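S.K.: let's see this in three dimensions:
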Amino acid sequence: MPSSPSSAAQAARQSIAQRLRDLRAEAGLTGVQLAALCGWTHPKTSRIENARTPPSPDDIRRWCTACGVPGLAPDIVAQSRNAEAMYVEWKRKTAAGLKQLQESYIPLFKATQIFRVYSGTLVPGMLQTEGYARALMTRITSFREIPNDVEAAVAARLERSRILHEPRKRVLLLVEESVLRHQMGDADAMAAQLGYLLTAGAIPTVSLGVIPDARHDRGIWPMETFHLYDDTLASMELLSARVTVTQPSEIALYLKAFEELRKMAVYGADARALIVRAIEALTK
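M.R.: Below is the predicted model:
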């Protein structure tokens, strides 16, 4: 099973650090000499070479010039940017509010043919109703202390969810049964959300599975929310950041995990029975 979701991002950073360290060694420079040529202190060189500080594009260009290989800088800059994109802190993504975050996913959604989403905590974004999304985004805005553009963000999320109705898409969604009982918003908003889930399985492009709490023969444990876009990209949502991996071996682990989780889920009438039970519990 996948290890720490940030492992791929850290491995990519370490790869860049190793490449820069090798360039310095091949140029016959000590860390002190390279620092002097680049115009910074030796500790900075050490931090970069040990992957404790990610180098800026300017740092990389100075480094390559000092090592006599300025032509390698563009490739290493691109590699570094890709590594940093693997682990993006939410405070960076949400600095201007949540609407921009919702819209940033549109190109990826348009390019993806098969979506696989597992959530052990919340209704997946593509199936969220207006009231549920508003309640969730209001809590996120308050918790993260970011600009309040909740109404615009909700509208952007609902607009993005229209992709469910594109005939060439396939959307496979899995939730733990506990998701159905975690109330977001008031009872009316939650009832409306659960009511929508009752009909979501009828959308031709959608497969919705619910993993029952009573399932005691689990082959795999509940884990962090993750999204798979075709078989080329996986992303995980942590409290502090969104982690993206493209390494085939890590994607294969998440694909394997998703298939194991699918085997434990119920669908159709059995899934609707669990949703109805959750609706009934709201009125008790």
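S.K.: please make it C-alpha for all contacts and neighbour counts, starting now.
M.R.: Fine.
S.K.: the chain: helices as residue ranges?
M.R.: Along the chain, counting by DSSP state H, helices occupy 7-26, 31-38, 42-49, 57-66, 73-86, 90-93, 99-104, 106-111, 130-144, 150-160, 178-181, 187-200, 248-264, 268-282.
S.K.: buried residues, stretch 273-284. List them.
M.R.: Buried positions in stretch 273-284, judged by neighbour count with 16 or more other CA atoms under 10 Å: L274, I275, V276, A278, I279.
S.K.: that older thread, mind putting the helices of the chain into CSV with distance to R215?
M.R.: Shown next, in CSV, are the helices of the chain (distance: least, CA to CA, whole Å):
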stretch, distance to R215
helix 7-26, 30
helix 31-38, 57
helix 42-49, 48
helix 57-66, 51
helix 73-86, 34
helix 90-93, 34
helix 99-104, 34
helix 106-111, 32
helix 130-144, 27
helix 150-160, 32
helix 178-181, 12
helix 187-200, 21
helix 248-264, 7
helix 268-282, 13
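S.K.: among these, which is nearest R242?
M.R.: With CA to CA, the closest approach to R242 among the helices of the chain belongs to helix 90-93: 6.7 Å.
S.K.: P70: which of the buried residues of stretch 273-284 is nearest?
M.R.: Taking those together and measuring to P70 by CA to CA, the closest member is I275, at 60.4 Å.
S.K.: one more sequence to fold, the one below, so I can look at both together:
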Amino acid sequence: MTPPSSAVERARRALGARLREIRTDASLSGRDLGRLAGWHSSKISKIEYGRQVPSEADLRIWCLHCGVEDQAADLVESLRAIDEMYTEWRRVQRTGMRKHQQSAVPLYERTARFRIYEPSLVPGLFQTREYAHALMSAVITFRGIPDDADEAVAARMDRQKVVKAGVHRFAVVLEEAALRARIGGADVMAGQLGHLLTLASQPNVSLGIIPASIDRVIWPMSGFWIFDEGRVLVETPSAELAITQPREIGIYTKAFAELSESAVYGPRARSLITGALEALDAPPN
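M.R.: You can find the predicted model right below:
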């Protein structure tokens, strides 16, 4: 798995390669197309190699002069998908975190099957109020955004209705490190781990833990969420990446399947959680 920003770059290069193919199929050189469109030929090269993002108008002009106007709408949709993929946190969260929490509600409500992998944190839908508050407070401080932690936590708790409703299915795979990363201190972690044990017993929840001691078949990677078959979200320190291209979704689907095979479930997973609970009382080395 490559970094999320690399996925965006690949998508831009794929769009450029498709445009290059359209141009060559029309028997036009870059200079020819530039002359017809009124552009410098360097613009053609930059777009085709992903170094410049075309506008929607550019795509329509390209298709017009290459005689494939029927492909313009599809190309525009590809461009919009790329634009949606990379969302700067400062733009999304410039007024705090509450709005971002609320904006995801429609996606959560319409998703029937969630597949969630987290390497170092308990996922938001499974967080206690105290754990969520400690985590969001840290994020707010790190990003230097307005402090609306109380409102953002309330919005996150409201989103958890999809877990309690019982009509959505959740396959969650955590690295053991997520059980042992102390967020908010020992008391907060004890409550969080106890909550995980409760959720793991729900019939619509499958909770797998990848033990730290196993010989890895697949390496730890950035956390990601798969929503049915249509969208993957990957969160990084600076951005949220939304992936909608089927080929890219397929890569994450394969990764989740392999990570799931490395996880333990049922009594063995509960044993890892209780082990993390017991470690909270152990004196530091």
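S.K.: can you give me the TM-score here?
M.R.: Superposed pair, TM-score by TM-score structural alignment, normalised by the length of structure 1: 0.83. Supporting alignment: 281 aligned residues with a CA RMSD of 2.9 Å.
S.K.: so how far is D188 of structure 1 from E151 of structure 1?
M.R.: 18 Å (CA to CA, to the nearest Å).
S.K.: so for those two, which residue has more residues nearby?
M.R.: The neighbour comparison of E151 of structure 1 against D188 (other CA atoms under 10 Å) goes to E151, with 16 against 13.
S.K.: so that one touches A133, yeah?
M.R.: No: counting by CA atoms under 8 Å, E151 of structure 1 stays clear of A133, with 9.6 Å between them.
S.K.: which parts of stretch 260-271 of structure 1 are buried?
M.R.: Here stretch 260-271 of structure 1 shows L261, R262, M264, A265, V266, Y267, A271 as buried, counting by 16+ other CA under 10 Å.
S.K.: ditto for stretch 31-44 of structure 2
M.R.: R31, L33, G34, S41, K43, I44.
S.K.: would you format the residues you listed as JSON lines with distance to R180 of structure 2 included?
M.R.: Shown next, in JSON lines, are the buried residues of stretch 31-44 of structure 2 (distance: CA to CA, whole Å):
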{"residue": "R31", "distance to R180 of structure 2": "59"}
{"residue": "L33", "distance to R180 of structure 2": "58"}
{"residue": "G34", "distance to R180 of structure 2": "58"}
{"residue": "S41", "distance to R180 of structure 2": "56"}
{"residue": "K43", "distance to R180 of structure 2": "51"}
{"residue": "I44", "distance to R180 of structure 2": "51"}
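S.K.: rewinding a little: how about the buried residues of stretch 260-271 of structure 1, which pair is most distant?
M.R.: The most widely separated members of those, counting by CA to CA, are L261 and A271 (14.4 Å).
S.K.: what is the burial count for the residue nearest to A26 of structure 2 when sequence neighbours are not counted?
M.R.: In this structure, A26 of structure 2 finds its nearest non-sequential neighbour in C66, 5.4 Å apart by CA to CA, 6 or more residues apart in numbering. By the measure other CA under 10 Å, the count of residues near C66 of structure 2 is 19.
S.K.: who are the neighbours in contact with H168 of structure 2?
M.R.: T111, A112, R113, F114, V162, N204 (CA atoms under 8 Å, 6 or more residues apart in numbering).
S.K.: distance of the second one from P106 of structure 2?
M.R.: Separation of A112 of structure 2 from P106 of structure 2 (CA to CA): 12 Å.
S.K.: run a quick neighbour tally on the residue nearest to S29 of structure 2 when sequence neighbours are not counted.
M.R.: Leaving aside its sequence neighbours, S29 of structure 2 sits nearest to R23 (CA to CA, 6+ apart; 7.3 Å). R23 of structure 2: 23 surrounding residues under other CA under 10 Å.
S.K.: picking up where we left off before, so which of the helices of structure 1 is nearest S240 of structure 1?
M.R.: Taking CA to CA, helix 90-93 is the member of these nearest to S240 of structure 1, at 5.9 Å.
S.K.: what packs against the closest one?
M.R.: strand 241-245 (3 or more CA pairs under 8 Å, 6 or more residues apart in numbering; DSSP states H and E).
S.K.: got the contact list for the closest residue to I210 of structure 2 other than its chain neighbours?
M.R.: Nearest residue to I210 of structure 2 in three dimensions, chain neighbours excluded: A263, at 4.1 Å (CA to CA, 6+ apart). Residues near A263 of structure 2 by CA under 8 Å, 6+ apart: V173, G208, I209, I210, P211.
S.K.: my guess is the fourth one contacts E176, does it?
M.R.: Spelled out, that is I210 of structure 2. Yes: between I210 of structure 2 and E176 there is a contact under CA under 8 Å: 5.7 Å.
S.K.: quick check: neighbours shared by those two?
M.R.: With CA under 8 Å, 6+ apart, I210 of structure 2 and E176 have no common neighbours.
S.K.: from A96 of structure 1, how far off is P5 of structure 1?
M.R.: According to CA to CA, P5 of structure 1 stands 26 Å off from A96 of structure 1.
S.K.: who has more neighbours, these two?
M.R.: P5 (22 against 14).
S.K.: contacting residues for the more buried one?
M.R.: M236, V243.
S.K.: from T225 of structure 1, how far off is it?
M.R.: Using CA to CA, P5 of structure 1 is found at 11 Å from T225 of structure 1.
S.K.: what is in contact with the two at once?
M.R.: Contacts common to P5 of structure 1 and T225, judged by CA under 8 Å, 6+ apart, are M236.
S.K.: wait, what's in contact with the counterpart of L228 of structure 1 in structure 2?
M.R.: Using TM-score structural alignment as the criterion, L228 of structure 1 maps onto I226 of structure 2. Residues in contact with I226 of structure 2, defined by CA under 8 Å, 6+ apart, are F114, R115, I116, V232, L233, I249, Y252, T253.
S.K.: count the neighbours of the residue nearest to I226 of structure 2 when sequence neighbours are not counted for me.
M.R.: Closest residue to I226 of structure 2 apart from its sequence neighbours, by CA to CA, 6+ apart: V232 at 4.5 Å. Residues near V232 of structure 2, counting by other CA under 10 Å, number 23.
S.K.: so what's V232 of structure 2 up against?
M.R.: F224, W225, I226, L241, A242, I243, T244, I249, Y252.
S.K.: apply 6 Å and report the result again.
M.R.: V232 of structure 2 makes contacts with W225, I226, A242, I243, as judged by CA atoms under 6 Å, 6 or more residues apart in numbering.
S.K.: and it, how far is that from L28 of structure 2?
M.R.: According to CA to CA, V232 of structure 2 and L28 of structure 2 sit 37 Å apart.
S.K.: any idea what R277 of structure 1 aligns with in structure 2?
M.R.: Per TM-score structural alignment, the equivalent position to R277 of structure 1 in structure 2 is G275.
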